[in-house]
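J.: Just to be clear, the model below is a prediction. Sequence and coordinates:
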Amino acid sequence: MIENMNNPDPFAPVRAAYADRSGAAGQARAAGQPVVAYLGNATPVELIIAAGAFPLLMAGDPLDDTPLAEQYLDDDFDGDLRSVYQRIVSGHYNLADLIVIPRSSNNYLYLYYFLRETRRMLPGQKFPEVVLFDVLHTPFLSTGQYVYKRLLALKARLEKLGGKAIDDAALRAAIVTVNRSRAALQDLNALRREARVTGADLLRATGAAGFAGPAAAAAMLRAAHAQLASLAPRGGMRLMVKGAPHDNAAFYELVEELGALVVADDHVSGERSFEHLVEEGVEPIAALAQHYQLHAPGIRSFPQLTQDRRFIEIVEQAQVEGVAFFHDEFDDTMGWDYPEQKRLLDERGIPSVFLQQQSYRTPDRAAQEAAIRALMERKTP
């Protein structure tokens, strides 16, 4: 943790929001505001806000038992989604009036189907209605037109929930609100590049933006930025974490406790989730369609060459000195991409380590520590 004489932990409010993940949504619900829970970074939270609802990012917990997931889900579901499924079906998210799942990966789509079937098979398990936002990420005009229509369908469902039409003025205001949150994260990420913010804290800030709501998050993040901007940078090997998403900061903390710095990441719960702002000043549904079609990072995006190029751009911009590829236990996509990405790093003399088939619930921390130590020893002089 980076310290400041005036405030020993400038991230205290952010840490609290990251730890109490449903607290703000619970307060909104108690005040009579509808709550819409959502998954991932490809759900248009702007529409949720414009409908007058509170957007709550869903996340798993590796400490949770998942008996229903073990009984009803296929064996190859990622650990974090098994936990999310368990939480939904067991009632953890019953404070929500609606759940939105984007089709940003096959596992997200399958989760939606399994939840629909679970409702039929287990009528005694009460959980909110689940709707699919069928977003696609191929860079074609026809895809954009399809996403536009899916946005209109989701808009109609949210209007029903809120009991009123969502007009352009409300949607434009919501876009500005969410953009401010993303911009605040961008500014904090710039401090991370300067080694003034730890990677673990930046990961917490990214998650807190989804738990606390964009408006409250922007205020917290700006306050933290004001205190951290004047701190002296830390030393240590500059690392990137790439691959599977992280819904807790344990691995980042391990890396940084060893003396390295996570100055960049490339996964769907990291900096790529706030890399782009939604265009303001244009027709709002069109702006959202373009954003969520082209700029919402996914586990599998087309064309892969473009994603690899952006990966290397981040490596070079952040002056990364080593990359930790973090492979999920049931991931079936990263193995196809890794060889080319490692080759691109090798060409530049940047060492890397491949942490293969990492368990979500019972990770081998000793093995992870040994791998990171070995990577740090390979730092180019």
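T.: Structure's in. What do you need?
J.: hey, let's count contacts and neighbours off CA atoms from now on
T.: Noted.
J.: remind me, longest helix of this protein?
T.: helix 168-193 (DSSP state H).
J.: contacts for whatever helix or strand comes next after that one?
T.: Elements were assigned by DSSP states H and E; along the chain past helix 168-193, the next helix or strand is helix 199-212. Outside helix 199-212, the residues that touch it by C-alpha atoms under 8 Å, 6 or more residues apart in numbering are 11, 14-15, 17-18, 21-25, 55-57, 181, 185, 188-189, 192, 216-218, 221, 247-249, 252-253, 256, 261-264, 269-271.
J.: Next up, a structure to set beside the first:
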Amino acid sequence: MVGYVGADVPVELLTAAEAFAVRLTGDPDADSAAGDLYLGTGVDPMARSILSRLLTGAYGELDRIVVAHDCEASLRLFYALRELRRVEPGAGVPEPYLVDVRHLPHRTTARYNRRRIGEFAARLAAWTGRPLDVAGAVAAHDERRRLLAAVAGLRRERPARLTGRQFLAVANAPLPLPEHVALLEKLLSEAAGLPAHHRRRVFLTGGDHDTPHVYEAIEADGHVIVGEDHSFGDPSFESQVGAGDLDALAEHYHRGGPYAPASTAAERAAHTAAAARRCHADLLVGYARTGDDAPAWDFPDQRAALGIPAVLLDRQEYGRADVKELRCPA
């Protein structure tokens, strides 16, 4: 069982190594004192919560933990885990591994990423003592992406047939891959019986949402979230890997995103505008947590590119949303 953190971890390789991969999430309602002690309160509270939950055993027994360098908070989390394992072996921290994928549009970056992906595959093979079935794993994950894209289409219908909260749960269900695929197929086969949601349609941009708290707050206020551009939502399945080899996998993660911590404002604005129009959104909502400033920098360009009413929820507490501001958008 391998826990992973970040959008750039090539989960296909974990599947190829016959590991049960679980993306680790925080808990806004839990005490984060342990994580605060080692990371400091200036780091994104999601990372601090994940570290706290690791130290208190909330995830159960993990054999390894893989961390992506998708943002500064993830990198700080990796360094903390590495040092904790070195100086406090009794803390029970699993062995960490860093996957350092970059997103600059250069050939040298592509070569760098291919080397890092290859090293990760070699490490997994050494951990397991078996060759990796990369082609089979890529095909399985691409099939799940295809099904998730079809499920996302239900949410984009007018009226929406799924709420944002429901879709977030469907897309991130912590299930073995074959079971997840089977349930997605079942959901699609029963789509005709889903209820219609006649509410104001929101496109959510900004930081990651690893829990449903913010979705629940926004939708309880009379909205329905029909799309998003963070790594737990639509971007996680918008493109497929295709070829079942390490070259294709490295290229897939090289072009991933664009996510707020690793993209230019212009890239984010163009992507957000296209995605929000595809969802027929009535309102653009930007969300930035305390300790995660990048989304707020992008928001003016995103609002200008889209041209619909827009609200920025800035400096929000982890898992909280000041929904009063949604009632009078600019």
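T.: Right, received. Where do you want to start? All of these numbers come straight from a predicted model, not from anything done at the bench.
J.: Would you mind reporting the TM-score between them?
T.: The TM-score (TM-score structural alignment, normalised by the length of structure 2) is 0.93; 328 aligned residues with a C-alpha RMSD of 1.8 Å.
J.: In ChimeraX, how would I select just the buried ones from the contacts of helix 199-212 of structure 1?
T.: In ChimeraX syntax, the buried subset of the contacts of helix 199-212 of structure 1 is picked out as below (16 or more other C-alpha atoms under 10 Å):
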select :11,14,15,17,18,21,22,23,24,25,55,56,57,181,185,188,189,192,216,217,218,221,247,248,252,253,256,261,262,263,264,269,270,271
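J.: related to what we said a few turns ago, from the contact counts, what lies against the longest helix of structure 1?
T.: The criterion is 3 or more C-alpha pairs under 8 Å, 6 or more residues apart in numbering; DSSP states H and E, and the helices and strands that helix 168-193 of structure 1 contacts are helix 45-50, helix 199-212, helix 214-228, strand 261-266, helix 284-294.
J.: To A370 of structure 1, which of these lies closest?
T.: Each of those was checked against A370 of structure 1 via C-alpha to C-alpha, and the shortest separation belongs to strand 261-266, namely 16.3 Å.
J.: against structure 2, where does the closest one fall?
T.: Aligning strand 261-266 of structure 1 against structure 2 (TM-score structural alignment) gives residues 224-229.
J.: now the closest residue to E283 of structure 1 other than its chain neighbours: how far from R222 of structure 1?
T.: On the basis of C-alpha to C-alpha, 6 or more residues apart in numbering, the spatially nearest residue to E283 of structure 1 that is not a chain neighbour turns out to be D168, at 7.9 Å. Between D168 of structure 1 and R222 of structure 1 the distance is 28 Å, computed by C-alpha to C-alpha, to the nearest Å.
J.: How about A156 of structure 1?
T.: If you measure A156 of structure 1 against R222 of structure 1 using C-alpha to C-alpha, the figure is 34 Å.
J.: E340 of structure 1 now?
T.: As it turns out, when the distance is counted by C-alpha to C-alpha, E340 of structure 1 lies 38 Å from R222 of structure 1.
J.: With T138 of structure 1 instead?
T.: Applying C-alpha to C-alpha, the value for T138 of structure 1 to R222 of structure 1 is 34 Å.
J.: was I right about the residue nearest to E283 of structure 1 contacting P284?
T.: Yes. Between D168 of structure 1 and P284 a contact is recorded at 6.7 Å, counting by C-alpha atoms under 8 Å.
J.: hmm, back to that, among E340 and R222 of structure 1, which residue is more densely surrounded?
T.: In this view E340 of structure 1 and R222 are compared by other C-alpha atoms under 10 Å, and R222 has more residues nearby, 18 against 13.
J.: Can you find the partner of the more buried one in structure 2?
T.: Across the alignment, which pairs residues by TM-score structural alignment, R222 of structure 1 is matched by E185 of structure 2.
J.: tell me which element the counterpart of T306 of structure 1 in structure 2 is part of?
T.: For T306 of structure 1, the equivalent position in structure 2 is taken to be E267, counting by TM-score structural alignment. Secondary structure assigned from DSSP H and E places E267 of structure 2 in helix 265-278.
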